[in-house]
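Q: Here's my sequence, what's the structure:
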Amino acid sequence: MDFGFSVATYIVLVLSILYILIILKKWNKDNVKTFPPGPWALPFIGNLHIMDLKKPHCTYIELAKKYGPVFSVQLGTRKIVVLAGYEAVKDALVNNAEEFGGRGKTRILQDMDNDFGVVHSRGENWKVMRRFTLTTLRDFGMGKSSIEEKIIEECSYVIKSFESLKGKPFDNTMMINAAVANIIVSVLLGHRMDYKDLQFKRLITLMHENVRLLGSSMVGIYNIFPFLGFLPGNHKTIRRNAQEIFEFVTKTFIKYLKNLDESDQRSFIDAFLVKQKEEAGNPHSYFHNENLTRLVRNLFSAGMETTSTTLRWGMLLMIKYPAIQEKVQQEISKVVGLAQPTYSHQGQMPYTKAVIHEIQRFADILPLSVPHETTRDVTFRGYFIPKETYIIPLLSSVLWDKTQFEKPDQFYPNHFLDSHGNFIKKDAFMPFSAGRRACAGENLARMELFIFFASLLQKFTFRLPPGFSDSDLMSDVGFTNMPKQQNICAIPRF
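A: Just a heads-up that it's a prediction; the model follows:
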């Protein structure tokens, strides 16, 4: 009897459990809000074991093939949602701009900016600083002829530097970084800086090094496991570099404050200091020194790194594809001749414009974008994504989307030309991201790229040094996809 009762009990228990599981499964299917799918996570480390920490976008692209355009990964204990492909990224950043418009929290970036400035801030601070930044940049010539004059002037300096080398091999990293940096420096400080100025060279070196180190494996580990911050590594170098930059900015604006003329504002820093004085009695003002130092660093870095990196890729790609370089030069000669190329010429130069766009697409400068965050609970494409979820809009997958570009894995300027050779816009062209968090300096960057690129190709033909047969198009490790440092030759055309 006891044995029979036990068997019956077990049968009832098993049937009860099965019944409960069926009910739970049905309830989950009908009612539970489903988080995006992803690979199975291990305790403590999550999916860290499958990640390429030096080039995580490569891992995400492979995972998208298996899990679709909206999927999740777990790094440490943090759940991350990745958006892949043009349709998903556009849907999130443009069609659901408010919900996906937050800024993702990354430990090393928080260490540097402490949620101040404009690039990595959030909430009301971000709104106030972005509004002030856009307004002030416009006041100081953004998108106007005055800023174009500064770009043209800077072109003359970098051309002279290239000419002085008389076709000999050189690494163009510092020259191009300095030339592009001087455009935003002239806005921030009210004047350009000499390429040989030791402080200027030091600032450029610090900025460039930080962008490179942000993509290192140790920094990736530190972002996932901040408690390991006591260990030596690149995260400490980044913090030291950032502190040195802040000290320079602080000394600069203290000097400007002593000579501040509210009726004659000559720089971005002047405009901020005037606003700071106006709100001196407001304990809740966002115009304080921490925001100023972070704003200047944000603008200096953003205003230099992506544009200069694009130009460096452009020179390497012209070396790699000499027929394309020659065709660009022919168009410049036909439209501009020996005159100075200006931004207004781009409408008459569809091929050159297409080549610049293809350089941006193919080089894929910012593959992961800057991380986003959901500002509220959102149901997106059938998945429930909670508020404050870390979001990665995978820009690589947009710029290399096979449904949007005919030959995404090739350098192919015809992506931006119709059958008659006219320039055509592509909605999937998102090197500046999209939506609320799109790059604030996009218009300036477009102007810089065209004028610098056309001016340099007008004056020089770019080639490899003697003894080298091919340029290296493998990107270096960094927060951006930057070309490896390598020597090139700028051969004067006239």
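Q: contacts, neighbours, all on C-alpha from now
A: OK.
Q: how long is stretch 228-235 from one end to the other?
A: 10 Å (CA to CA, to the nearest Å).
Q: Helices of the stretch 301-450 of the chain, start to end?
A: 322-335, 350-363, 395-399, 442-459 (DSSP state H, counting those that start in this stretch).
Q: Determine which stretch of those helices is the most buried.
A: Of the helices of the stretch 301-450 of the chain, the one with the most neighbours on average (mean count of other CA atoms under 10 Å) is helix 395-399, at a mean of 27.
Q: just checking, what packs against that one?
A: strand 78-84, helix 86-90 (3 or more CA pairs under 8 Å, 6 or more residues apart in numbering; DSSP states H and E).
Q: quick one: contacts of the first one?
A: Which is strand 78-84. Residues outside strand 78-84 that contact it (CA atoms under 8 Å, 6 or more residues apart in numbering): 36, 60-61, 64, 68-74, 89, 224, 389-395, 397-398.
Q: Quick check: which element contains the residue nearest to F140 when sequence neighbours are not counted?
A: Excluding the flanking residues, the one nearest F140 by CA to CA, 6 or more residues apart in numbering is V187, at 6.5 Å. V187 is part of helix 173-188, with elements assigned from DSSP states H and E.
Q: and the angle from that helix to helix 442-459?
A: 140 degrees (axes from the mean of the first three to the mean of the last three CA atoms, to 10 degrees).
Q: chain center to helix 173-188: distance?
A: Mean C-alpha position of helix 173-188 versus that of the full chain (CA atoms, centre = their mean, to the nearest Å) differs by 17 Å.
Q: Which is the succeeding secondary structure element to that helix?
A: Following helix 173-188 in sequence, per DSSP H and E, is helix 198-213.
Q: how about the most centrally placed residue in the chain, what does it touch?
A: By CA atoms, centre = their mean, the chain has its centre lying nearest to L366, at 4.1 Å. Residues near L366 by CA under 8 Å, 6+ apart: 306, 395-396, 431, 479-481.
Q: Just put those residues in TSV and tack on distance to M447.
A: Shown next, in TSV, are the contacts of L366 (distance: CA to CA, whole Å):
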residue	distance to M447
T306	13
L395	22
S396	23
P431	15
F479	24
T480	21
N481	21
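Q: For those, pick the one with the most neighbours.
A: L395 (30 neighbours; other CA atoms under 10 Å).
Q: Enumerate every residue touching it.
A: Counting by CA under 8 Å, 6+ apart, L395 touches 84-85, 89, 364, 366-369, 430-431, 433.
Q: Return the member of these nearest to E290.
A: For these, the residue nearest E290 by CA to CA is S369; the value is 24.7 Å.
Q: Could you give the number of residues near the closest one?
A: Neighbourhood size, S369 [other CA under 10 Å]: 22.
Q: can you check I238 too?
A: A count of nearby residues for I238, using other CA under 10 Å, gives 24.
Q: part of a helix, is it?
A: Yes. Looking at I238 with DSSP: H, G, I helix; E, B strand; the rest coil, it is inside a helix.
Q: Roughly how far does it sit from P232?
A: Distance from I238 to P232, by CA to CA: 12 Å.
Q: what's the overlap in contacts for those two?
A: Common contacts of I238 and P232 (CA under 8 Å, 6+ apart): none found.
Q: Another sequence for comparison is provided below:
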Amino acid sequence: MELNVTVTLFLVAFISWLLVAVAKRKGASKGKLPPGPTPLPLIGNFLQIKSSETFKSLIKGYGVVFANGDRWKQQRRFSLTILRNFGMGKKSIEQRIQEEAQFLLEEFQKTSEKPFDPLFFLSRAVSNVICSIVFGDRFDYEDKEFLALMKIMNDSFREMSTAWAQFYDIYASFLKYFPGPHTKIYDLLEDMRLFVAKRVKKNQETLDLNSPRDFIDCFLIQMEKEKDNPASEFNVKNLELTTLNLFFAGTETVSSTLRYGFLLLMKYPEVQAKVHEEIDRVIGQARVPNIEDRNQMPYMDAVIHEVQRVSDLIPMGVPHAVTCDTEFRGYVIPKGTEVYPMLSTVLHDPTKFKNPNSFNPENFLDASGRFKKNEAFMPFSAGKRICLGEALARMELFLFFTTILQRFRLKPLVAPRDIDLAPQESGFANIPPLYKLSVVPR
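A: As a prediction, the model looks like this:
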């Protein structure tokens, strides 16, 4: 009897609290905040999106990707300048990608047409391109530390998108005091930060202020220049986390897109056949593909765009806080509110793409077969917070895809109709499913 009374009192108190919370929300938001979902009994706003607490616990607003305000401005401006100085969008980085693509071809050749998982083949190749900028050199594919780092990076990218990660993001204020699978992401990210910290220390010990070797050196030199400026954001914390941002994003985004691309080309062999025909007609087999070939290869360009659109790698984009009270369409978004660009809704907009949930390169071709831009294509986000590595990523995708398909045919282990495109995990990112394939020399 007492138990029933206790339960009844709890339910009355809970429902009363819920009604008060709803009333306050409606009163506070009327005419100001944009409309949003009303909290549900027991689970509250569990189905709403919250920022990734796993990032916050490690990054704490430092770096370039998740920073806001003046810190973001300083870090982005500097990072973009250094990336360009080290060749982003220029011939020098194109040659670096071409060189890495040849190393990858050698690894593919060693498989002798036997089935293999492309995950670490692709992540090592892509990672070496950004490594040459941030660390000043590439890693050997058999380097044990490099292989371990690739596994940590892949695991963390996947863990960020698991159900546990989403659950932790909702109840972080409570769960952070308890052990469990939700702590795994922090440990993985911290391992990567420690790797970067070790590289920073190594650079500090051998730094030549007049001869920077890589991104880390350039940052250390800037730190020295601004050591007496109290408003400077050039410190070791920002160095470690900006480097980690570039290293992580420069590896996982492109390599995951390549993995999804391989899967789509195997599921749609007629598309792969058209790509092979265009490569043979424009480039042939006698020379290495270069970025200038893209202008003569509208079909390949369309395929890559469609791979990016369909894979929808970062569906919600990266959250950023508004820096002041912002009026938008009659509403007021308060300073500090985190805003998600929801890239997935644009990439699958039925008014911009015919059959938006299907893979169709024709979305980026006109009636004459020429490449056609589409304003709804924004996998790199848009505006001032657009991905600062967009130019590098676009160059990598074209050169890696074209170089591989010039030399090999991608062969699935099952019938094309049986290839499952469903992501391994879907949360912060859409993680490509695990699969194996064979590469057959052409």
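Q: quick one on the thing from earlier: tell me the residue in the second structure aligned with the residue nearest to F140 of the first structure.
A: Taking TM-score structural alignment, V187 of the first structure has I133 as its aligned residue in the second structure.
Q: Could you report the neighbour count for H208 of the first structure?
A: By other CA under 10 Å, 18 other residues sit near H208 of the first structure.
Q: and if you look at Q75 of the second structure?
A: Counted with other CA under 10 Å, the neighbours of Q75 of the second structure add up to 23.
Q: Okay, and it sits in which element?
A: Q75 of the second structure belongs to helix 69-85, assigned by DSSP H and E.
Q: If I take that helix and helix 119-134, what angle do their directions form?
A: Using the same axes, to 10 degrees: helix 69-85 of the second structure against helix 119-134 is 100 degrees.
Q: Flag every buried residue along the helix or strand following helix 69-85 of the second structure.
A: Downstream of helix 69-85 of the second structure, the first helix or strand assigned by DSSP H and E is helix 91-110. Judged by neighbour count using 16 or more other CA atoms under 10 Å, the buried positions of helix 91-110 of the second structure are 93-94, 96-98, 100-102, 104-105, 108-109.
Q: re the thing from before, JSON lines for the helices of the stretch 301-450 of the first structure, including distance to R138 of the first structure?
A: Converted to JSON lines, those look like this (distance: least, CA to CA, whole Å):
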{"stretch": "helix 322-335", "distance to R138 of the first structure": "29"}
{"stretch": "helix 350-363", "distance to R138 of the first structure": "24"}
{"stretch": "helix 395-399", "distance to R138 of the first structure": "27"}
{"stretch": "helix 442-459", "distance to R138 of the first structure": "10"}
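Q: Among the ones you listed, single out whichever gets nearest to L48 of the first structure.
A: Nearest of the helices of the stretch 301-450 of the first structure (CA to CA): helix 395-399, 20.5 Å.
Q: what's the matching range in the second structure for the closest one?
A: Going by TM-score structural alignment: helix 395-399 of the first structure matches residues 343-347.
Q: Stretch 242-258 of the first structure now?
A: Structural correspondence for stretch 242-258 of the first structure: residues 189-205 of the second structure, per TM-score structural alignment.
Q: Roughly how far does the residue mapped onto I170 of the second structure from the first structure sit from E388 of the first structure?
A: Matched across to the first structure, I170 of the second structure falls on I224, judged by TM-score structural alignment. Separation of I224 of the first structure from E388 of the first structure (CA to CA): 16 Å.
Q: got it, and R240 of the first structure?
A: For R240 of the first structure, the distance to E388 of the first structure - CA to CA - is 29 Å.
Q: Which one of the two is surrounded by more residues?
A: Between R240 of the first structure and E388, counted using other CA under 10 Å, the more crowded position is E388 (18 against 15).
Q: Correct me if wrong: that one contacts P371.
A: No. Using CA atoms under 8 Å, E388 of the first structure is not in contact with P371; the gap is 11.6 Å.
Q: which bit of the second structure covers stretch 296-312 of the first structure?
A: Against the second structure, stretch 296-312 of the first structure falls on residues 243-259 (TM-score structural alignment).
Q: after superposition, how close is that stretch to the first structure?
A: On superposition with the first structure, the mean distance recorded for stretch 243-259 of the second structure (mean CA distance after the TM-score superposition for the first structure) is 0.7 Å.
Q: buried sites along that stretch?
A: Burial within stretch 243-259 of the second structure, assessed by neighbour count using 16+ other CA under 10 Å, is assigned to 243-259.
Q: and if you look at stretch 366-380 of the second structure?
A: For stretch 366-380 of the second structure, a neighbour-count test (16+ other CA under 10 Å) marks 370-371, 376-380 as buried.
Q: Now tell me what touches that stretch from outside.
A: 298-299, 301-302, 305, 308-309, 312-314, 343, 346-347, 349, 352, 363-365, 386-387, 390.
Q: what about the aligned partner of the residue nearest to the centre of the first structure in the second structure, distance to F46 of the second structure?
A: Correspondence of L366 of the first structure to the second structure, assessed by TM-score structural alignment: I314. Computed as CA to CA, the I314 of the second structure to F46 of the second structure distance reads 20 Å.
Q: How about P350 of the second structure?
A: Taking CA to CA, one finds P350 of the second structure at 28 Å from F46 of the second structure.
Q: Give the residue from the two that has the larger number of neighbours.
A: Set side by side, P350 of the second structure and F46 show more neighbours around F46, with 15 against 12, by other CA under 10 Å.
Q: Would you pull up how far stretch 211-222 of the first structure lies from the middle of the chain?
A: Per CA atoms, centre = their mean, the centroid offset for stretch 211-222 of the first structure relative to its chain is 15 Å.
Q: Next: stretch 197-211 of the second structure.
A: Per CA atoms, centre = their mean, the centroid offset for stretch 197-211 of the second structure relative to its chain is 28 Å.
Q: which other residues reach it?
A: Here stretch 197-211 of the second structure has contacts from 135, 216-217, 220-221, 240, using CA under 8 Å, 6+ apart.
Q: Can you tell me which of the residues you listed has the most neighbours?
A: The contacts of stretch 197-211 of the second structure, ranked by neighbours (other CA under 10 Å): first place I216, 26 neighbours.
Q: What lines up with that one in the first structure?
A: Alignment note (TM-score structural alignment): I216 of the second structure maps to I269 of the first structure.
Q: Disregarding flanking residues, what is the spatial nearest neighbour of that match?
A: Per CA to CA, 6+ apart, closest to I269 of the first structure is L188, 5.9 Å.
Q: got the contact list for that neighbour?
A: 267-269, 296.
Q: try D364 of the first structure
A: Here D364 of the first structure is in contact with 395-396, 399, 431, 481 (criterion: CA under 8 Å, 6+ apart).
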